[in-house]
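Asker: fold the stuff below for me.
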Amino acid sequence: MRVQVLQHVPFEGIGSMESWLAERRLTPNYTLFFDDGVLPPVEGLDLVIVMGGPMSVNDEAQLPWLRAEKQFLREAIAHGARVLGVCLGAQLIADALGARVYPNAEKEIGWFPIRGVCEGADTGEDCCRFPAESLVFHWHGETFDLPPGAIRLARSAACENQAFRIGRQVIGLQFHLETTAQSAEAILDHCRDELVSAPWVQTEADILGVDPGAYGEANRLMSRILDDLVGPASP
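Answerer: Next up is the predicted model:
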């Protein structure tokens, strides 16, 4: 299986997904947009993982590589690759497929619950992959409309569109299920200036003081979603 990771900043890597890949003896290739940003041909790619970052999908004038990345995502989807987007990654997928990405009414930073929904279940779509409620890690100020053909998978009190899927091929997550204690500290080190007093912004102490079990629960849900997207590991 050929796996390509699109990473936008050094401090937002794949977190717990590294273990998931290692268990399947998969070594991903990386496109590092903070370095050379070289994108491979889409032919033959099986899984594309699009990570987060502090920039906006609407920053094409300042970051022209965003245009190339969106075109790459359109082509990868058209060629049948499975695609997973996390936070900015989900917004990039939405934008690449024609949906609007814009500031959310509230920034959402810290550990807050999401609620799983089953929209589309009556059409036969097997989309009920989220528990009724899950505590997950957020760090976003923007949101997206659902792209054409997408089914909502989760919402939160602060943000209506928290997760979506398109068929069996594409999943977008507004939140970070891959977060580890180390990756949470890394994003805090680089983005703590965003921790301003607001209804859905936690303090650094609250973020770091979460029950350690929250990481494990989120990481297990991340693995379940990846299994659903590409299939379980071979025996």
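Asker: every contact and neighbour count from this point should use C-alpha atoms.
Answerer: Noted.
Asker: report all helices and strands that the longest strand seen in the chain contacts.
Answerer: Determined from DSSP state E, the single longest strand within the chain is strand 101-116. On a contact count with 3 or more CA pairs under 8 Å, 6 or more residues apart in numbering; DSSP states H and E, strand 101-116 meets helix 88-96, strand 134-144, strand 151-155, helix 204-208.
Asker: so who does the most centrally placed residue in the chain touch?
Answerer: Centroid check for the chain by CA atoms, centre = their mean gives residue 86 as the closest residue, at 0.9 Å. Residue 86 makes contacts with 49, 50, 51, 52, 172, 173, 174, 175, 176, as judged by CA atoms under 8 Å, 6 or more residues apart in numbering.
Asker: let's see this one next, to set against the first:
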Amino acid sequence: MTQHTFSKTIYAIQHLAFEDLGSLEDIFYQLGFRIRYFEAGIDNLTPALNYEGLTVILGGPIGVYEEQDYPFLTAEIALLKQRLADKKPTLGICLGAQLIASALGAKVYAGHQKEIGWSELGIKAIEHNILEPLESISVLHWHGDTFDLPENATLLASSALYPNQAFSIDHHVLALQFHIEVAEDMFERWLIGHTCELRQAHLSIPQLREENAIHAHALEHAAYHVMKQFLKQIQLLN
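Answerer: A predicted model of the protein is given here:
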């Protein structure tokens, strides 16, 4: 089968039930794609990571380096290394971006502080930066780990707290530390699911809810343009 045969289905690997494709799912549907989900730790990820079309690796609260507690990570990273070596189209979000960085040989580690909440990115002034639609747009940050920039990666964005917020490898890999996929009407799931983390970090749940109401719609609009351009880059859209 050729890549063109596969092109109308996008595979997505979940590490946590409520951290799904969010607004990106609607975007992909609007652009004529179907979605197939795989659950890390439960499903065999080989079909997803050997897939010739686009595979999206989503977020979750575990660390790339916690392979002793979560042995499935060993196989996931090994399959991802081969996928990246084969230059298959791959999008990573949060943990997904960290897994890509690790598979490319970069160090992934606990950051100096948690970055949770809405704020703007510093979009790098490079030619044809795919994240240009996010200029002056607040995105959702929700992570405690970070990573070094992999060799041969192009840095696309930074934040005030963490310099490595997004990178690309040629045209086939896009890795985003922040959450471009959060959907305004689904954000309450995050506040419920991550309540222990939010309380431990002494963060205001009502404030996060209010910020979502202010910023999420603009992010969804910008995400459409980023994803459409990425699909064109990997030749799944004309």
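Asker: let me see the TM-score of these two.
Answerer: TM-score for the superposed pair, counting by TM-score structural alignment, normalised by the length of the first structure: 0.88. Supporting figures: 228 aligned residues with a CA RMSD of 2.2 Å.
Asker: looking at the contacts of residue 86 of the first structure, which are in strands?
Answerer: With strands taken from DSSP E, the overlap with the contacts of residue 86 of the first structure comprises 49, 50, 172, 173.
Asker: show me what residue 62 of the first structure aligns to in the second structure.
Answerer: For residue 62 of the first structure, the aligned position in the second structure is residue 69, judged by TM-score structural alignment.
Asker: cool, residue 192 of the first structure as well?
Answerer: Residue 192 of the first structure maps onto residue 195 in the second structure, by TM-score structural alignment.
Asker: residue 188 of the second structure versus that match, what's the distance?
Answerer: 10 Å (CA to CA, to the nearest Å).
Asker: and what of residue 167 of the second structure?
Answerer: With CA to CA as the criterion, residue 167 of the second structure and residue 188 of the second structure are 29 Å apart.
Asker: those two - which one has more neighbours?
Answerer: residue 167 (25 against 16; other CA atoms under 10 Å).
Asker: which secondary structure state does that one sit in?
Answerer: Of the three states, residue 167 of the second structure takes strand according to DSSP: H, G, I helix; E, B strand; the rest coil.
Asker: mind listing what residue 238 of the second structure touches?
Answerer: residue 232.
Asker: now, among the contacts of residue 86 of the first structure, which is nearest to residue 216 of the first structure?
Answerer: Minimum distance to residue 216 of the first structure across the contacts of residue 86 of the first structure is 12.4 Å, recorded for residue 176 (CA to CA).
Asker: how much space between the equivalent of that closest one over in the second structure and residue 142 of the second structure?
Answerer: Under the alignment (TM-score structural alignment), residue 176 of the first structure pairs with residue 179 in the second structure. Distance of residue 179 of the second structure to residue 142 of the second structure, computed by CA to CA: 7 Å.
Asker: give me the common contacts of these two.
Answerer: residue 94.
Asker: count of residues packed around whichever residue in the first structure pairs up with residue 118 of the second structure?
Answerer: The alignment partner of residue 118 of the second structure in the first structure, by TM-score structural alignment, is residue 111. Residue 111 of the first structure has 22 neighbours, counted by other CA under 10 Å.
Asker: how many residues are close by the residue lying closest to residue 111 of the first structure once chain neighbours are set aside?
Answerer: In this structure, residue 111 of the first structure finds its nearest non-sequential neighbour in residue 137, 4.6 Å apart by CA to CA, 6 or more residues apart in numbering. By other CA under 10 Å, 25 other residues sit near residue 137 of the first structure.
Asker: what residue of the second structure takes the place of residue 137 of the first structure?
Answerer: So residue 137 of the first structure corresponds to residue 140, using TM-score structural alignment.
Asker: hang on, that match packs against residue 115?
Answerer: No. Contact criterion CA atoms under 8 Å: residue 140 of the second structure and residue 115 do not qualify, at 9.3 Å.
Asker: that older thread, need the helices and strands packed on strand 101-116 of the first structure in CSV (columns: distance to residue 76 of the first structure).
Answerer: Listed next are these as CSV, based on distance: least, CA to CA, whole Å:
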stretch, distance to residue 76 of the first structure
helix 88-96, 11
strand 134-144, 20
strand 151-155, 20
helix 204-208, 35
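Asker: if we can go back for a sec, with the contacts of residue 86 of the first structure in mind, which one is nearest to residue 70 of the first structure?
Answerer: Nearest member of those to residue 70 of the first structure, counting by CA to CA, is residue 50, at 10.7 Å.
Asker: need the counterpart of that closest one in the second structure.
Answerer: Match for residue 50 of the first structure (TM-score structural alignment): residue 57.
Asker: go on, residue 79 of the first structure?
Answerer: Looks like residue 79 of the first structure aligns to residue 86 there (TM-score structural alignment).
Asker: distance of its match from residue 226 of the second structure?
Answerer: 24 Å.
Asker: out of the two, which sits in the more crowded spot?
Answerer: Counted by other CA under 10 Å, residue 86 of the second structure and residue 226 do not tie: residue 226 has more neighbours, with 18 against 11.
Asker: now which residue in the first structure aligns to the more buried one?
Answerer: By TM-score structural alignment, residue 226 of the second structure lines up with residue 225.
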